[in-house]
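**Q** This is a predicted model, with the sequence first.
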Amino acid sequence: MSHSKRELHLNLFVSPMGHHEAAWRHPDADVDQLLDFSFYKRLAAKAEAAKLDSLFFADRVSTSPGAVKYGAVGGYEPLTLLAALAVMTRRIGLIATVSTSFNEPFNLARRFASLDHLSGGRAGWNMITSGTDSEANNFNLERIPEHAERYERAREFVDVAVQLWDSWEDDALIRDKTSGIYADSRKVHELNHKGKYFSVKGPLNISRSPQGRPVLVQAGSSEDGRQFAAEYAEAIFTAQQTFEEARSFYRDIKARAERFGRDPQHVVVLPGICPIIGRTEEEAQEKEAQLAELINPEYSLIMLSNRVGVDLTGYPLDGPLPHIPLAEVRGHKSRTHLIAELAQRENLTLRELLRRLAGGRGHRTVAGTPRQIADMLEQWHAEGAADGFNIMPQLMAGGLEDFLDLVVPELQRRGLFRTEYSGVTLRDHYGLPYPESRFRQELSFGQK
């Protein structure tokens, strides 16, 4: 199979047990490792030894008694965990999910600048707006705000955060003991921002970090999400079920970015792939079937109901997915659309749909040999559907090692993936430029 000369990117989307919702019930899963820091240290070391671009941690700021009854949910807050992993690793990127709906720009900008300093320039921020009432209920809200309003707030939030990261210019620090000058005050800037959602004076109380600002990552694929991503995101995590859908999304997001005056090559598109790997195709399928046998339909319905914002628990499992009016969805519009389209396209019953979604919540699941997995990644990469992939092992126990030990070397043999890191920052790994401060002044210290 022919391929392009550019290298692909590989992130590890960390889910401690695995991305299959029943992974924690598998005989090989260690149910104690959810809060076992030694597990995360070992995982990070393995991913870094394989030269992956980054570790990525999702986050959700709510749970429920029904969810915890059947699912291994709840774990570390991502920024806290990544701060600890920053000192255990040297090169691999560290991407944390933090919501714009339930935070303030100053606190967030300070935490990410701190992580970027601690890690020597490896921080990334997955910018989400959150999408469920249960999360809103934990932050003084009865309901999650409307979709468009969440993105309006997110735009102002990100704009303010970027200004805060830029509020110290690169050469603001003088640190001259003789003169007694620590910083050039002309190169440390107040924002004096007063907007619809935020009022922030600034400057940030930590100097400019090694990357200038963390890599900005986004994961929404709705119309609002695509526009937001095209304007701000430097890496995009997306869920696509078919090659054709992935290529269409890829072309669309690159074109939108270009319309914003951005270089499309500086917008890295990374679909989620949920692999199960066997020495033979039959072995991989047997592993997948074993996980499927562990599914609890009651729990699956709770998870699907949360995802689409409609209570599905009373519907017959052997009937079709009920109609979901997408125009009325307040939460995760793009994922709801993907799920509804999948059910309709393949004429799935609710039970069959739950089985399909269990392995990756709408991301593409694939079972096969290392060569078959590599073939698929190569095709998507070479034929304009992806710049790389967010790797989401359905079962972390053994599944991560299978990917790192079997698929990554196959990709390296094909010249598709690095054998050594060529840079030290996450921007280096993604081939992204260093961003200049918006406040950059040509006047050097001491000039009148």
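**A** Received the coordinates, thanks.
**Q** From now on I want contacts and neighbour counts done on CA atoms only, so please keep to that.
**A** Fine.
**Q** Quick one: residues contacting the residue nearest to Gln241 when sequence neighbours are not counted.
**A** Leaving aside its chain neighbours, Gln241 sits nearest to Arg364 (4.9 Å; criterion: Cα to Cα, 6 or more residues apart in numbering). Contacts for Arg364 (Cα atoms under 8 Å, 6 or more residues apart in numbering) come out as 239-242, 272-274.
**Q** Can you report how many residues neighbour the residue nearest to His20 when sequence neighbours are not counted?
**A** Of all residues not flanking His20 in the chain, Gly359 sits nearest, at 4.0 Å (Cα to Cα, 6+ apart). Look at Gly359: counted by other Cα atoms under 10 Å, it has 29 neighbours.
**Q** How much space separates Gly359 from Ala113?
**A** To Ala113, Gly359 is 34 Å away according to Cα to Cα, to the nearest Å.
**Q** One more: His266?
**A** Counting by Cα to Cα - His266 and Ala113 are separated by 21 Å.
**Q** re the thing from before, now render the contacts of Arg364 as TSV, adding neighbour count, distance to Ala148 and secondary structure.
**A** Below are the contacts of Arg364 laid out as TSV (neighbours: other Cα atoms under 10 Å; distance: Cα to Cα, whole Å; DSSP: H, G, I helix; E, B strand; the rest coil):
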residue	neighbour count	distance to Ala148	secondary structure
Ala239	25	21	coil
Gln240	22	23	coil
Gln241	18	25	coil
Thr242	13	27	coil
Gly272	24	25	strand
Ile273	25	28	strand
Cys274	26	30	strand
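**Q** export the residues you listed to CSV and tack on distance to Lys194?
**A** Shown next, in CSV, are these (distance: Cα to Cα, whole Å):
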residue, distance to Lys194
Ala239, 36
Gln240, 39
Gln241, 42
Thr242, 44
Gly272, 38
Ile273, 42
Cys274, 43
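**Q** and which of those residues is nearest Asp32?
**A** Cys274 (22.9 Å; Cα to Cα).
**Q** need the contact list for the closest one.
**A** Shown in contact with Cys274 (Cα under 8 Å, 6+ apart): 19, 359-360, 363-366, 391-394.
**Q** And the strands in the stretch 1-150 of the chain, which stretches?
**A** Here the stretch 1-150 of the chain has its strands, by DSSP state E, counting those that start in this stretch, at 9-13, 54-57, 93-99, 123-128.
**Q** Second structure for comparison follows:
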Amino acid sequence: MSRQMKLGAFLMATGHHVAAWRHPDVPANAGLDIRHYRHLAQVAEAARFDALFVADSVAAPTGDIASHMARSDHFEPLTLLCALSAVTEHIGLIATATTTYNEPYHVARKFASLDHLSGGRAGWNLVTSDAAAEAQNFGRDQHLGHAERYSRAREFHQVVTGLWDSWADDAFIRDKASGRYYEPSGLHVLNHQGEHFSVKGPLNVARSPQGQPVVVQAGSSETGRDLAAQTAEVVFTAQTSLRNAQAFYRDLKARLADYGRSEDSLKIMPGVFIVVDESAERAWEKFEAFQALVEPQVGVALLGRMLGNFDLSGYPLDGPLPELPLTDSGQRSRQLLLTELAGQEQLTLAQLGRRIAGGRGHYSLVGTPTQIADELQVWFEQGAADGFNVLVPHLPGGLEDVARLLVPELQRRGLFRTEYEGSTLRENLGLQRPANRFQFKQS
């Protein structure tokens, strides 16, 4: 079979457009409606998406501008995905959990449990937190700096994956006749002592169906790329042009050799914001209906958040993006991307805020199934992507449009599966099941 692209459905309550919740076709309470998410999961699975992806923040945006956004109430991702595992059979379930405001044992235990509950469909999106407001919910006055967050993340990953290998695959023999529940030789006590963590182990969850849940990352800074090359199996990234996406793809794939990894061991899936309809005119009308709902101050507030938690409210809306210091608390890669976009297109502050109201800096496509499939095929076949993390302006309608119109066109071209390859997320992504690093042998 020829190479086929991977697709993730990036779910964000009412949709990715910052004004989606105001549209009459969107349930405003979607963030806390399990029926809404159940429908989304089943739509994506019927379309043979590889995975659902749910992002997270452990702080609620507050203030007057935040009160105009549907971003302050939503399910905790792991809790949500555990519920969705019971109403799906094949689709992967990827949740964000920050290494900055969690402990490794908690994360290892929860994702191993989700992998068991789902029959091998769990993925952990490892992030370092780019929302400075999270610090004050965890006993800190200041958010950790960029370098320290990544140092902590590297060790955090080491501990979590070590805990996932606490038990041999066949350690739990549960032999009623002999009275032995597990084979002692199949147990490893981690005894980790490091700069940031001291964790004895073992994990109190058996080794999971995938061996280890799939590790996902989204960092595109220099430090983030190096961490991804060492540890990630899927990378989500924001790229706005084919040339930049190709350069990112080449760079990240080339780094894998430094860690003894093959190019196939890492799937790169840029985010793509999609508005699709039978005609280009209707697709643009649909998109503009959401754009018309964007309040300028809301767009600028979103922009300040995406640039690295900067307050831009004191700058004129019709003026240029001000020169900002390199963020130490947010996403440096996203800051550089948006600053470059503003300069290239000479956008005012309000225009830039409106520009990112939907895709938040991701590659954006509005058009017919043929037009959008043409673009995705170029990126996929010309060394820019192994697949895409799909963002839509509104839910459920935007995802239904992609499933109904775009996916069949990709399948017609042989670019996307018509049936799942296996029962686990690893099998469907084409990733190897990792061997237990300790390679236990029963006595």
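**A** That came through, no problem. All values reported here derive from a predicted model rather than from experimental measurement.
**Q** And the TM-score between these chains?
**A** The TM-score (TM-score structural alignment, normalised by the length of structure 2) is 0.97; 440 aligned residues with a Cα RMSD of 1.2 Å.
**Q** Was I right to think Pro264 of structure 1 contacts Asp252?
**A** No - taking contacts as Cα atoms under 8 Å, Pro264 of structure 1 lies outside contact range of Asp252: 10.6 Å.
**Q** Between those two, point out the one with more neighbours.
**A** Pro264 (19 against 14).
**Q** Grab the nearest non-local neighbour of that one.
**A** In space, Pro264 of structure 1 is closest to Lys254, 5.1 Å off (Cα to Cα, 6+ apart).
**Q** Quick check: nearest residue in space to the counterpart of Ala70 of structure 2 in structure 1, chain neighbours excluded?
**A** Applying TM-score structural alignment, one finds that Ala70 of structure 2 aligns to Ala72 in structure 1. Distances taken as Cα to Cα, 6+ apart put Trp24 closest to Ala72 of structure 1, at 6.5 Å, once the chain neighbours are dropped.
**Q** got the contact list for whichever residue in structure 2 pairs up with the one you found?
**A** Using TM-score structural alignment, the partner of Trp24 of structure 1 in structure 2 is Trp21. Going by Cα under 8 Å, 6+ apart, Trp21 of structure 2 touches 14-15, 27-28, 69-70, 394.
**Q** Phe310 of structure 2 versus Trp21 of structure 2, what's the distance?
**A** 24 Å.
**Q** Same question for Pro104 of structure 2.
**A** Counting by Cα to Cα - Pro104 of structure 2 and Phe310 of structure 2 are separated by 30 Å.
**Q** thinking again about what came up before, switch the strands of the stretch 1-150 of structure 1 over to JSON lines; also include mean neighbour count and distance to Gln163 of structure 1.
**A** Converted to JSON lines, the strands of the stretch 1-150 of structure 1 look like this (neighbours: other Cα atoms under 10 Å; distance: least, Cα to Cα, whole Å):
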{"stretch": "strand 9-13", "mean neighbour count": "23", "distance to Gln163 of structure 1": "28"}
{"stretch": "strand 54-57", "mean neighbour count": "24", "distance to Gln163 of structure 1": "25"}
{"stretch": "strand 93-99", "mean neighbour count": "25", "distance to Gln163 of structure 1": "18"}
{"stretch": "strand 123-128", "mean neighbour count": "26", "distance to Gln163 of structure 1": "15"}
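**Q** Can you tell me which of those is nearest to Thr280 of structure 1?
**A** Of the strands of the stretch 1-150 of structure 1, nearest to Thr280 of structure 1 by Cα to Cα is strand 9-13, at 23.5 Å.
**Q** what about that closest one, how far off from structure 2?
**A** Superposing on structure 2 and averaging over aligned pairs (mean Cα distance after the TM-score superposition for structure 1), strand 9-13 of structure 1 comes out at 0.3 Å.
**Q** State the span of structure 2 onto which that strand is aligned.
**A** Using TM-score structural alignment, strand 9-13 of structure 1 pairs with 6-10 in structure 2.
**Q** Contacts made by the matching stretch with the rest, please.
**A** Everything outside stretch 6-10 of structure 2 that qualifies as a contact, by Cα under 8 Å, 6+ apart, is 44, 49-55, 269, 386-391, 399, 416, 429.
**Q** let's see it at 6 Å
**A** 49-53, 387-391 (Cα atoms under 6 Å, 6 or more residues apart in numbering).
**Q** same deal with stretch 141-149 of structure 1?
**A** 132-133, 136, 330.
**Q** Put together a markdown table for those, with neighbour count and distance to Ser248 of structure 1 on each row.
**A** Output for the contacts of stretch 141-149 of structure 1, formatted as a markdown table (neighbours: other Cα atoms under 10 Å; distance: Cα to Cα, whole Å):
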| residue | neighbour count | distance to Ser248 of structure 1 |
| --- | --- | --- |
| Thr132 | 21 | 28 |
| Asp133 | 18 | 31 |
| Ala136 | 19 | 33 |
| Arg330 | 19 | 25 |
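**Q** Out of these, which comes closest to Lys187 of structure 1?
**A** Closest approach to Lys187 of structure 1 among the contacts of stretch 141-149 of structure 1 (Cα to Cα): Ala136, at 38.7 Å.
**Q** returning to that earlier point: which one's more surrounded, His266 and Ala113 of structure 1?
**A** Taking neighbours as other Cα under 10 Å, His266 of structure 1 and Ala113 compare with Ala113 leading, 27 against 17.
**Q** Identify the residues contacting the more buried one.
**A** Ser209.
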